[in-house]
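okay, predicted coordinates and the sequence, questions at the end:
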Amino acid sequence: MSHVDINKFIHNAESVSRDPDGHMLELPPWDEREAARLAQEEGIALTADHWNVVHFLREHYRRNGRAPSGRVLSAALEEAFNDYGGRRWLYSLFPRGPVVQGSRIAGLPLPPYSADASFGSVE
């Protein structure tokens, strides 16, 4: 049995598996520079509000694992950010959807059933 150096594996950007939309399938090392790069690819200039959502998503994943569906994660986001304006506010930050764009920027895999058009833009 060969021994794999996990540090070399997880730090090799080419080893990160992504779905066709660019979402990470595994959880490689993530930092705010990576998030800023991914946000730039999405056409988003991260503000303190964006960071609050991104950090919420990462903490939610850390505590609960992958959400059972996009709707469950969407509901958790809406509840957590209700005082800021809920769903409408979240979509103002992430026009392609707080679940889809937020998860990508947070370096998290999409929950199942997130490809539903209802998780897209409000435009």
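Sure, I can see it.

when you work out contacts or count neighbours from here on, use the C-alpha atoms and nothing else.
Fine.

and residue 99, what is it in contact with?
Each residue near residue 99 by Cα atoms under 8 Å, 6 or more residues apart in numbering is listed here: 70, 73, 74, 110, 114, 119.

also this one, for the comparison:
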Amino acid sequence: MPTKTYAGTDVDLNEEGFFTAPEQWSEEMAPEIAREVGVGELTEQHWQVIKFMRAEYAAKGTGPTVRALGKTSGVTVKELYQLFPKGPAKLAAKIAGIPKPRGCI
């Protein structure tokens, strides 16, 4: 299992680069991960999605799909693709330190 260091902390990742232990994540890691995946500077809207992803994961054991994210996060699907251009649910999950949502390829 690969490990990576974010914000001075070693974390366990799977082969696709998703956290295997979401409790290892901290908000200080998010900007580093965002830069690494090509998202750039995190805005308030990014944080709204990231926090929503973590809350959904905590409540349901998986992150939401793009459709569910667009309906329930307060950010439209169009805005999600502007914020996370290469796959909103997948990139947001990675930045939020949760496993890849079901249904993401």
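Okay, I see it. Everything quoted here is computed from the prediction, not taken from an experiment.

overlay the chains and give the TM-score.
The TM-score (TM-score structural alignment, normalised by the length of structure 2) is 0.79; 97 aligned residues with a Cα RMSD of 2.1 Å.

gap between the spatially most central residue of structure 1 and residue 89 of structure 1?
The structure's structure 1 has its C-alpha centroid closest to residue 103; by Cα atoms, centre = their mean the separation is 1.1 Å. Using Cα to Cα, to the nearest Å, residue 103 of structure 1 is found at 16 Å from residue 89 of structure 1.

tell me the one among the contacts of residue 99 of structure 1 nearest to residue 6 of structure 1.
The shortest approach to residue 6 of structure 1 among those belongs to residue 110, at 23.7 Å (Cα to Cα).

which one in structure 2 is aligned with that closest one?
Under the alignment defined by TM-score structural alignment, residue 110 of structure 1 is paired with residue 100 of structure 2.

where does that match fall, secondary structure wise?
Using DSSP states H and E, residue 100 of structure 2 maps to neither a helix nor a strand.

next up, the contacts around it.
With Cα under 8 Å, 6+ apart, residue 100 of structure 2 has these contacts: 18, 62, 63, 90, 93, 94.

quick one: which of the contacts of residue 99 of structure 1 is nearest residue 28 of structure 1?
Among the contacts of residue 99 of structure 1, and counting by Cα to Cα, the member closest to residue 28 of structure 1 is residue 110, at 14.4 Å.

okay, and whichever helix in structure 1 runs longest goes to which residues in structure 2?
Determined from DSSP state H, the single longest helix within structure 1 is helix 48-64. Under the alignment (TM-score structural alignment), helix 48-64 of structure 1 falls on residues 44-60 in structure 2.

just to revisit the earlier point, by neighbours, which of the contacts of residue 99 of structure 1 wins?
residue 110 (24 neighbours; other Cα atoms under 10 Å).

do you have the strands of structure 2 handy? List them.
3-6, 9-12 (DSSP state E).

still on that earlier bit, which other helices and strands contact the longest helix of structure 1?
helix 100-105 (3 or more Cα pairs under 8 Å, 6 or more residues apart in numbering; DSSP states H and E).

the helix it packs on vs structure 2, average offset?
Here helix 100-105 of structure 1, set against structure 2 after superposition, deviates by a mean of 0.4 Å using mean Cα distance after the TM-score superposition for structure 1.
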